[in-house]
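[1] would you be able to build a 3D model of this:
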Amino acid sequence: MQPHTLPLAAVGIITAMLTGLVACTSPQPTEPTEQTTEQRQQDRPPASVAADLGRVEIDASCTLNARSRIEIGTAQLHHMWYTKARESFQKAAAADEDCAMAQWGLAMTYYTPLWAKPYPEDLEAGARAAQKAADLGGETPREKAYIDAVAAFYDDYENRSHEERAKAFEEAWKQAYEQDPQDVEAASFYALAMLSTIPPTAEDVDTQRQAGAILEDVLDQEPNHPGGHHYLIHAYDNPQLASEAVEVSRDYSELAPAVPHALHMPSHTFTRLGMWDESIEWNQRSEEAARRNPVAGMDYLDLYHAQDYLTYAYLQEARDTEAEKVAQRAKEAQNPQPHTASAYASIAIPARLALERRDWQAAANLEPLHPETIEWEKWPYIEGIKHAARAVGLIELDELDQARVELDKMAELQQASAEMNEPYWNGQLQIYQNVVRALLADAEGNTAEALAGLRDAATSQEALGKHPVTPGRVIQASEVLGETLRENGQAEEALEVYVEALDKRPNRFRAVYGAAVSARAAGQGDVARDYYNQLLDLTAKSDGDRPELKEAREFTAVGGGASSSAD
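    Below is the predicted model:
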């Protein structure tokens, strides 16, 4: 199915209508009036389709006005549009003070599975709403199950770990799902909860497949369900599964053409598959939609998240000028939200620009896009990326003493990170330190030590997997290993490393180029020519002057040779 593109004017109108509208299949909201439970049951409308949000069905025991808001809010929850969803549930609560499901929805907005752990103030607000929902009480078995599910996450939050509460949330949604397997809302939230309890240090294909099967069944029952689309992309966000999500990725953008995160989500699949044109298209639209909506434009996962993915994709096609423009727009954006995603993008974007293009001076002098407005002490494991990029640049510039200073700073941040229960990010920072140590060893002539360290770093990084917040690591240890092997006369082994890396991450510029140069150094002219041609195809839209492309053109023009003069 081909992606559907709306005129900008039409999208603007849709965006303005998102909150407070439902499709013509639902009656228009009216002002709340005093109603008995029996009256509320009698005027219940059929399941609604929120305007350009997808089809949801909650059927809450509340006034007509509140029910309409709850269905919109639930659709927004499925899009992870938490700021908008909170507004919708607050309006539902104002429309019907006795509506337990409005409070259920409010509690749901303070937990953001797959993103980051709630801050203490969010836990407190979510727990208040969950308790109020429980006090009001659900009037149907379904409502009771939903309220129990959100209560399971907030129960005793001051004394239980996030992991314990996330698992309780999953188990409670499992009970709601098993109570009625045909309930697509419960099925969707159960699948999301399953994905959110996969350890962040591993990509659990079995659990991802299990969640995916539930979500495929959701879409069989309701093809326009937002959670079915969104969470299925997350379920298959894995090198082994991504190809199974191409169709649903394209469909999702049609389902919600004005929701920034819905426009971004297909790029998770396209990034895994190295489909850079598609990733660029959807992240462009996501960034534009975020800018058109003042609330979403300030939302960390809408604007900065799309900009990081967009920068990454442009760099793989050597569209360096376009990547620089994205970085400038990200730098000019105001008030980045205090969240992992905005902090990460602030450092990852300039680091990618420097390291992917081998601009060692820029790497050595790296600064985040928002050095003053982000409280970096909250994210020492992300601040460490800045020092890792600086260290790599300094080593390449043969400023080894200064590189050791950056390494010491990484060790300090690692110690601060150890106090935080963030195994993925802490693990990634440790890997970056190991890469820097290995490069220092290589620069000092300790080749065996360097290669052993890089092999360990590459293995650890592959085992760690990829976090949803990032399109790819800022430093790919396997590529550093391949380059170090080749520079130390082990071109054939380097080629094997690059081939394996490309199997997991297709069409990465540095890996394709590394494979070409390694094959050339190993005397495999035909193989080198194939990879050089692949690089030229990959960068057909290049707007920069990378020397690698000149090398590729010269090699392919003369038919290739056996030796390498690269680097």
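[2] can we go C-alpha only for contacts and neighbour counts from here?
    Will do.
[3] list the buried residues of stretch 514-527.
    Counting neighbours by 16 or more other Cα atoms under 10 Å, one finds that the buried residues in stretch 514-527 are 514-527.
[4] mind checking which of those are in helices?
    Those of these mapping onto helices are 514-521, 525-527, per DSSP state H.
[5] so which strand or helix has the residue nearest to T37 when sequence neighbours are not counted?
    Counting by Cα to Cα, 6 or more residues apart in numbering, T37 lies nearest to S61, which is 7.2 Å off, once chain neighbours are set aside. Applying DSSP states H and E as the criterion places S61 outside every helix and strand.
[6] show me what contacts S61?
    37, 40-41, 44, 67, 99, 101, 138-140 (Cα atoms under 8 Å, 6 or more residues apart in numbering).
[7] mark which of the residues you listed are buried, thanks.
    If we count by 16+ other Cα under 10 Å, these have these buried: 40-41, 44, 67, 99, 101, 138.
[8] can you pick out the most distant pair from those residues?
    Taking Cα to Cα, the two most distant members of these are R44 and G138; they sit 15.6 Å apart.
[9] OK, contacts around R272?
    237-239, 242, 505-506.
[10] do you know how far it is from P371?
    Taking Cα to Cα, to the nearest Å as the measure, R272 and P371 are separated by 30 Å.
[11] let's see this one next to it:
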Amino acid sequence: MRTSACVLALSLAAAGPAIAQDHVHAQGAHGGLGTVVFPNSGKTAAQADFIRGVAHLHSFGYRDAAIAFRAAEKADPGFALAYWMEALTHRHPLWGQEDLPAARLALSPLGASSQARVARAKTPRERAWGGAIEALFAEGKEVDRARAFADSMRRIADSDPADLEASAFAALGLLGLGAQVGKGITADDAIRYAENVFAKNPKHPGAAHYLIHAFDNPVRAEQGLPFAREYAKIAPDAEHALHMPSHIFLQIGAWEDVVASNERAWAASRAWAKQNNLDNAVLDYHSLTWLQYAYLQQGRFRDARALIDTARTLMASGPANARYSLWDFWFQYASASGDWKSVSVADPLSVDEAPDAGAAFPLPDMVQAGVAAVSRGDSARAARILSLLKARRATAVPGSYSNNGYEMGVALIAGGIARLRGDQLGAIAFYSAGADIEAKGSPAGPPIIPPVLLPYGNLLIANRMHSEAVRAFERELLLRKNHSASLLGLARAHRAQGNPAAAMQAYRQLLENWKRADADYPPLREVKAGASSSPGIILN
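    Down below sits the predicted model:
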């Protein structure tokens, strides 16, 4: 068959010389998706849809990508790569989501078996791609399938570094594997592949996107800042590309940038849903939760609370969203504001059943419900949730991410119960154990399991352990840079310790965060006074 201008060029090392590549820009109904070069053996009629689908896939626009790949399949029913790429739209590795039956169904028109499907590829390189994707959706444990895909894509990319799509998907494969085995294990290799793509095609949507994910941790975030600044420019019509830069902005505490990114992303999500006549369940509540978190860091509590009403209205008028609920917005607001009573939201779980009923509840929901019970003074309910949490902890692998989450949750709730009972030393001991676990972590995004170091530091101040409190807040600020509540705690600890210069520095940094804060927010007076050269302040 004649190869099109988008022929899958650059064969494996043993397959002969490379075929010249032509640049194809992803445009169309969702233009502004970046520049993708993916030579292949498909018919010319299938190329625009196929390239558009790949561009959407790199920006995690899974629904639009699937539509584009199906259009490419219709234009060229024998175009094997289109089916394999459609299957990838049913796996969202960095979101912890996979619809394996849907992925296999997408592959079924191509052939009844993996061998039959791979045999339909028209070039050695396309057969290699097919083998990698077939391995991802074969039988077996998810971690083994993810490793097989990542290893296969690495081999394809290593055979020809000029094949930028292979490098891009190798980076994605490694990040997906990292989500299974630990991000730090695969991040350096993912960065290497993605940087190769970015250096040769700085308009590639996947390169900047995957580099942001790879650098999304407190230690390396500054290295991701150039890519965060570029990604929204590369793919301005991809809603996720508008949100993703805020992963880096949040890590460095650039709250104005976090707000700007997510206001744009949320508006784009609303427009996209309206344009496609979709219900509210598909809206990007992820961006909305990040926007609320940034508002809270800025002291904009009215704006943050208003988003609860926004979510309530949207969620009430359509099907439920599987990833987010009204509780997520309420808990984030209440834990930052201390207002646990003025807004009424249904609790996400019931703990009146047998202890093993807790197996059905997500870990964050259990911890949040326990923290809410403590904050409302309901020690009996908190104790029931603690029992469920301990039972779940007993089944977790020691040292694993989930086990650490259980340990932090137990520390938060047990410490809170001890505090309610007046056992200050007991509460300090629980919080201290949880804080040590938290300090070893590498958080990304707004915390779904509340920080332990924050209540630990505040409790240390209350017990006049000021040096220890300073250390607790400093540890939290290493994990969450420029975090407003931690800055407030640090300033208070320094002040109580008798270090007014250090207190003033913390207050001034916080005041910069709060330059748009609600004028009547009570701690604002304290912060303004502490940031000035005036010697006296009032601690609330």
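[12] what does Q210 of the first structure align to in the second structure?
    Aligned by TM-score structural alignment, Q210 of the first structure pairs with D189 of the second structure.
[13] near that match, how many other residues are there?
    By other Cα atoms under 10 Å, the residues close to D189 of the second structure number 17.
[14] what's the helix or strand harbouring it in contact with?
    Assigned by DSSP H and E, D189 of the second structure falls within helix 183-200. Contact with helix 183-200 of the second structure is made by 161, 164-165, 167-168, 170-172, 174-175, 177-178, 204, 206-208, 210-211, 214-215, as judged by Cα under 8 Å, 6+ apart.
[15] what are the ranges of the strands in the second structure?
    Under the criterion DSSP state E, the second structure contains strands at 24-25, 35-36, 91-92, 97-98.
[16] return the most buried member of those.
    Mean neighbour count (mean count of other Cα atoms under 10 Å) peaks for strand 35-36 among the strands of the second structure, with a mean of 22.
[17] which bit of the first structure covers that strand?
    Mapping strand 35-36 of the second structure onto the first structure (TM-score structural alignment) gives residues 55-56.
[18] need the contact partners of the matching stretch.
    For stretch 55-56 of the first structure, contacts defined as Cα under 8 Å, 6+ apart pick out 47-50, 71-72, 74-75, 185, 222, 224-226.
[19] tell me which two of the residues you listed sit farthest apart.
    By the measure Cα to Cα, I72 and E222 form the most distant pair in the contacts of stretch 55-56 of the first structure, at 16.2 Å.
[20] so who does Y295 of the second structure touch?
    Contacts of Y295 of the second structure by Cα under 8 Å, 6+ apart are 255, 259, 301, 303-304.
[21] map it across to the first structure for me.
    For Y295 of the second structure, the aligned position in the first structure is Y314, judged by TM-score structural alignment.
[22] per the alignment, Q97 of the second structure corresponds to what in the first structure?
    By TM-score structural alignment, Q97 of the second structure lines up with K117.
[23] count the neighbours of L278 of the second structure for me.
    For L278 of the second structure, the neighbour count with other Cα under 10 Å is 13.
[24] post-alignment, the longest helix seen in the first structure versus the second structure, mean distance?
    Secondary structure of the first structure per DSSP H: the longest helix is helix 423-443. When the second structure is overlaid, helix 423-443 of the first structure sits 2.8 Å from its aligned residues on average, using mean Cα distance after the TM-score superposition for the first structure.
[25] buried residues, that helix. List them.
    Buried, per 16+ other Cα under 10 Å, within helix 423-443 of the first structure: 424-442.
[26] what helices or strands is it leaning on?
    Contacts defined by 3 or more Cα pairs under 8 Å, 6 or more residues apart in numbering; DSSP states H and E place helix 423-443 of the first structure against helix 380-396, helix 400-418, helix 447-464.
[27] and the angle for the last one with helix 423-443?
    Going back to what we said before, that points to helix 447-464 of the first structure. 160 degrees (axes from the mean of the first three to the mean of the last three Cα atoms, to 10 degrees).
[28] for helix 447-464 of the first structure, give me the average deviation versus the second structure.
    Mean deviation for helix 447-464 of the first structure: 2.3 Å (mean Cα distance after the TM-score superposition for the first structure).
[29] run through who's touching that helix.
    Counting by Cα under 8 Å, 6+ apart, 200-203, 424, 427-428, 431-432, 434-435, 437-442, 476-478, 480-481, 484-485, 488 sit against helix 447-464 of the first structure.
[30] repeat that with 10 Å
    Residues from elsewhere that reach helix 447-464 of the first structure (Cα atoms under 10 Å, 6 or more residues apart in numbering): 199-203, 423-425, 427-428, 430-444, 473, 475-482, 484-485, 488, 497, 501, 504.
[31] what's the answer for the longest one, then?
    Applying Cα under 10 Å, 6+ apart, the external contacts of helix 400-418 of the first structure come out as 364, 377-397, 423, 425-427, 429-430, 432-434, 436-437, 439-440, 443-444.
[32] try 7 Å
    380-381, 384, 387, 390-391, 394-395, 426, 429, 433 (Cα atoms under 7 Å, 6 or more residues apart in numbering).
[33] buried residues, it. List them.
    So helix 400-418 of the first structure, judged by 16+ other Cα under 10 Å, has buried residues 400, 403-404, 406-407, 409-411, 413-414, 416-417.
[34] same check on the last one?
    Of the residues in helix 447-464 of the first structure, those buried under the neighbour-count criterion (16+ other Cα under 10 Å) are 447, 450-451, 453-458, 460-462, 464.
[35] report the distance from that helix to the chain centre.
    Centroid separation for helix 447-464 of the first structure versus its chain: 25 Å, with Cα atoms, centre = their mean, to the nearest Å.
[36] burial count for the residue mapped onto L539 of the second structure from the first structure?
    Residue mapping for L539 of the second structure onto the first structure gives A566, with TM-score structural alignment as the criterion. For A566 of the first structure, the tally of surrounding residues (other Cα under 10 Å) stands at 13.
[37] now A566 of the first structure: how far from E244 of the first structure?
    Counting by Cα to Cα, the separation of A566 of the first structure from E244 of the first structure is 38 Å.
[38] now the angle from the longest helix of the first structure to helix 400-418?
    Going by the same axes, to 10 degrees, helix 423-443 of the first structure makes 160 degrees with helix 400-418.
[39] can you list the residues that contact helix 423-443 of the first structure?
    Contacts of helix 423-443 of the first structure (Cα under 7 Å, 6+ apart): 200-201, 381, 384, 388, 391-392, 395, 407, 410, 414, 417-418, 447, 449-450, 453-454, 457, 461, 464, 477.
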